[in-house]
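In: Predicted structure and sequence below. I'll ask about it afterward.
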Amino acid sequence: MKRKATAIWKGSGKEGNGTLTTQSTVLDKTQYSFNTRFAEGKGTNPEELIAAAHAGCFSMKLSFVLNEAGFTADEINTECFINFENGAITESLLKLQAKVPGISKEKFQACAEDAEKNCPISKLLNTSIKLEATLL
């Protein structure tokens, strides 16, 4: 399986702007610029998209790990915070809250750590990845 996204940038780094389009067209010429990346402009930015990818990938992987352990989550809610400093992504923090009937805190933590280590986006990122997991 291969997936594709396209970025088009026009102009200088600070005054220019660009668009992002994904193969599925969920993003379709979505605007990004210096302001959307480093200030509070309207549009998206690469770090926000990485956060979405990491949260989504981790949540799905956790669902599979839980299923393999004999559990099904009622809900998995993952927030991802990307820390961008000095031109590099220095951390991805996953904040997890989940409702998983019948699971112990210890088993839940083990499943969450397995998912954090083994989701494809975690494997891709060359940065510190942290996980805070809460069983509701």
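Out: The structure has been received and is ready for your questions. Numbering: from 1, shown residues only.

In: going forward, measure contacts and count neighbours with C-alpha atoms only.
Out: Noted.

In: which residues does the closest residue to Thr22 other than its chain neighbours contact?
Out: Nearest residue to Thr22, sequence neighbours excluded (Cα to Cα, 6 or more residues apart in numbering): Ala5, at 4.2 Å. Residues near Ala5 by Cα atoms under 8 Å, 6 or more residues apart in numbering: Leu20, Thr21, Thr22, Gln23.

In: Turn these into CSV, columns for distance to Leu125 and neighbour count.
Out: Shown next, in CSV, are the contacts of Ala5 (distance: Cα to Cα, whole Å; neighbours: other Cα atoms under 10 Å):
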residue, distance to Leu125, neighbour count
Leu20, 21, 19
Thr21, 22, 17
Thr22, 20, 15
Gln23, 22, 11
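
In: Out of those residues, which comes closest to Glu91?
Out: Leu20 (23.5 Å; Cα to Cα).

In: residue closest to the middle of this structure?
Out: The C-alpha lying nearest the average C-alpha coordinate of the chain belongs to His54 (Cα atoms, centre = their mean; 2.2 Å).

In: where exactly do the strands run in the protein?
Out: 5-10, 17-22, 30-33, 75-85, 88-99, 128-135 (DSSP state E).

In: another one to put next to it:
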Amino acid sequence: MKRRAKAVWNGNIKGGNGHLTTNSLVLNKTQYSFNSRFAEGIGTNPEELLAAAHAGCFTMKLSLDLTTAGYTAEELTTESTVTLNDGKITQSLLILNAKVPGISDEEFQQLARQAEATYPVSQAFNFEIILQANLI
């Protein structure tokens, strides 16, 4: 499987701007700029997209692991915060809130840690990943 995205940039770093388009068109000429990355400008940025990829991939992997263990999640909500320090992405903090009927907290924590260690996006990058898993 291969997935594609395209970035277009016009102008210099601070005054210029660009847009991102994905093959699925979920992002379709979605704006990004210096301000959307380093300030509070309108548009997206690479760190936000990494955060979405981390949260989405981890949550799907945990759903798979729960299903394999015989559980069906009522709801899994994962928030990812990606940190950029001195021009380097250094961390992704995953905060998971889960409603999973019939599971003990011990088994839930074990499955969450297993998913955190094996989901594909986590293996693609070299930065610290911290998981805080909460069974509601």
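Out: Noted; the coordinates are in hand. All values derive from a computational prediction rather than experimental measurement.

In: now, among the contacts of Ala5 of the first structure, which is nearest to Gln97 of the first structure?
Out: Thr22 (28.7 Å).

In: Go ahead and confirm that closest one touches Ile8.
Out: No: using Cα atoms under 8 Å, Thr22 of the first structure makes no contact with Ile8, being 11.7 Å away.

In: State the distance from the nearest residue to Ala73 of the first structure once chain neighbours are set aside to Ile82 of the first structure.
Out: Among residues not flanking Ala73 of the first structure along the chain, Val100 sits closest, at 4.3 Å (Cα to Cα, 6+ apart). According to Cα to Cα, to the nearest Å, Val100 of the first structure and Ile82 of the first structure sit 26 Å apart.

In: sorry, back to before: single out the most deeply packed of the strands of the first structure.
Out: The highest average neighbour count among the strands of the first structure, using mean count of other Cα atoms under 10 Å, belongs to strand 30-33 at a mean of 20.

In: What's the average distance for it when superposed on the second structure?
Out: Mean deviation of strand 30-33 of the first structure from its aligned counterpart in the second structure after superposition (mean Cα distance after the TM-score superposition for the first structure): 0.3 Å.

In: What is that strand packed up against?
Out: For strand 30-33 of the first structure, the contact count by 3 or more Cα pairs under 8 Å, 6 or more residues apart in numbering; DSSP states H and E identifies strand 17-22 as packing neighbours.

In: Distance from the strand it packs on to the middle of the chain?
Out: Centroid displacement of strand 17-22 of the first structure relative to its chain, using Cα atoms, centre = their mean, to the nearest Å, is 19 Å.

In: Please apply the same query to stretch 93-101 of the first structure.
Out: Worked out by Cα atoms, centre = their mean, stretch 93-101 of the first structure lies 14 Å from the chain centre.

In: Looking at the second structure, which helix is longest?
Out: Longest helix in the second structure, counting residues (DSSP state H): helix 46-68.

In: between it and strand 128-135, how many degrees?
Out: 50 degrees (axes from the mean of the first three to the mean of the last three Cα atoms, to 10 degrees).
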